[in-house]
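Engineer: pasting the structure only:
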């Protein structure tokens, strides 16, 4: 849009209207490109990502978002578990899943015990 103003004399107002963007967005974008400084939100997100990465590495890659959220709260962060989970997903960090409970009896491993008594379980009618 800036080049249109210098090259053709088209004002920012007309350019913004033609492109369907607000003038405030254009000026915000223009100011941002000039300094290229990250916003406060981006700075906080970068610090949060560093904290999450540090805690995840300290846990040996086992902690998930609930535990890391608790640790961040202890360090003074005000952040929700959903935010930590989203940031971890974006960083590609996943905690170790809890082990599945193992049953002592495993179907299919052993054959059924032989019926030494010779019981008959057939009924002559229903409910008899």
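Structural biologist: That came through fine. Since this is a predicted model, take the numbers as computed values, not measurements. Numbers count the residues shown, from 1 in each chain.

Engineer: Please count neighbours and contacts with C-alpha atoms only from this point.
Structural biologist: Fine.

Engineer: what about the spatially most central residue of the chain, which helix or strand?
Structural biologist: Centroid check for the chain by C-alpha atoms, centre = their mean gives residue 86 as the closest residue, at 2.5 Å. Secondary structure from DSSP states H and E places residue 86 in helix 81-91.

Engineer: Any chance you could list what contacts that helix?
Structural biologist: By C-alpha atoms under 8 Å, 6 or more residues apart in numbering, the residues outside helix 81-91 that reach it are 49, 52, 64, 65, 66, 68, 69, 94.

Engineer: Only the buried residues of that helix, if you could.
Structural biologist: 81, 84, 85, 87, 88 (16 or more other C-alpha atoms under 10 Å).

Engineer: here's the one I want to compare it with:
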């Protein structure tokens, strides 16, 4: 009687526990089905819940092959070792990137690692930097603001590569650049004296027409006192080859 009674109690307990297992596992299975879950996540779930529900029950519930689960389990240590190695390498990459400062991209980070005696694969460096959002500084391609006028014959190059002057006010070089401001993009025209290496004339406006470089040239004349025969050197942009600019410098 004692054995029979005990057996019935154990069966009842087992039935209640099985029902609880089914409810708990069904709830967990519902969580697993929220979106597409990878096999690795399912294996990790079985490993985490095996003490509560048992491996065999969870495998059947999730329709996971026994051999596949234990193969994944056997590879856990090597996988953890790879993850630890990736974390260590990612730390070195971060240090190199911050020391650059924050300018090195994949090629230069990879070259620096090799210089430090770390012969790592470039694709691995690229993957770790991509996963952690580490990016190098990209040099912006400079676009010329000035556009040549095909209908006008450009002036001859009187300077060549000799960017020197013996006296102030005899040789000027000019250019236009754009600057971001709170009012939007503004254009800055400057004239540099090759003798003093100083900006002797400048003008800023919301356009880059010929009047902009003319205003800067007039400031240069007022400040530096340009000498007769002074050479103004620039690119062949339409602002500098315009009839308006030619008329001003010939007066």
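Structural biologist: Perfect, thanks for sending it. Keep in mind that this is a model prediction, so the values were computed, not measured.

Engineer: now the buried residues of helix 81-91 of structure 1 as CSV including distance to residue 101 of structure 1?
Structural biologist: CSV is the format used below for these (distance: C-alpha to C-alpha, whole Å):
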residue, distance to residue 101 of structure 1
81, 26
84, 27
85, 25
87, 29
88, 26
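
Engineer: Just tell me what residue 16 of structure 1 corresponds to in structure 2.
Structural biologist: Under the alignment by TM-score structural alignment, residue 16 of structure 1 pairs with residue 59 in structure 2.

Engineer: Which part of structure 2 matches the helix holding residue 86 of structure 1?
Structural biologist: Helix 81-91 of structure 1 covers residues 122-132 of structure 2 once aligned (TM-score structural alignment).

Engineer: Stretch 46-59 of structure 1 now?
Structural biologist: So stretch 46-59 of structure 1 sits over residues 87-100 in structure 2, by TM-score structural alignment.

Engineer: one step back: the contacts of helix 81-91 of structure 1 into CSV, with extra columns for distance to residue 77 of structure 1, neighbour count and secondary structure?
Structural biologist: What follows is the contacts of helix 81-91 of structure 1, written out as CSV (distance: C-alpha to C-alpha, whole Å; neighbours: other C-alpha atoms under 10 Å; DSSP: H, G, I helix; E, B strand; the rest coil):
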residue, distance to residue 77 of structure 1, neighbour count, secondary structure
49, 12, 17, helix
52, 11, 23, helix
64, 17, 19, coil
65, 14, 23, helix
66, 14, 15, helix
68, 11, 23, helix
69, 9, 23, helix
94, 21, 15, coil
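
Engineer: separation between residue 8 of structure 2 and residue 19 of structure 2?
Structural biologist: 16 Å (C-alpha to C-alpha, to the nearest Å).

Engineer: related to what we said a few turns ago, secondary structure element for the match of residue 16 of structure 1?
Structural biologist: Following DSSP H and E, one finds residue 59 of structure 2 within helix 55-62.
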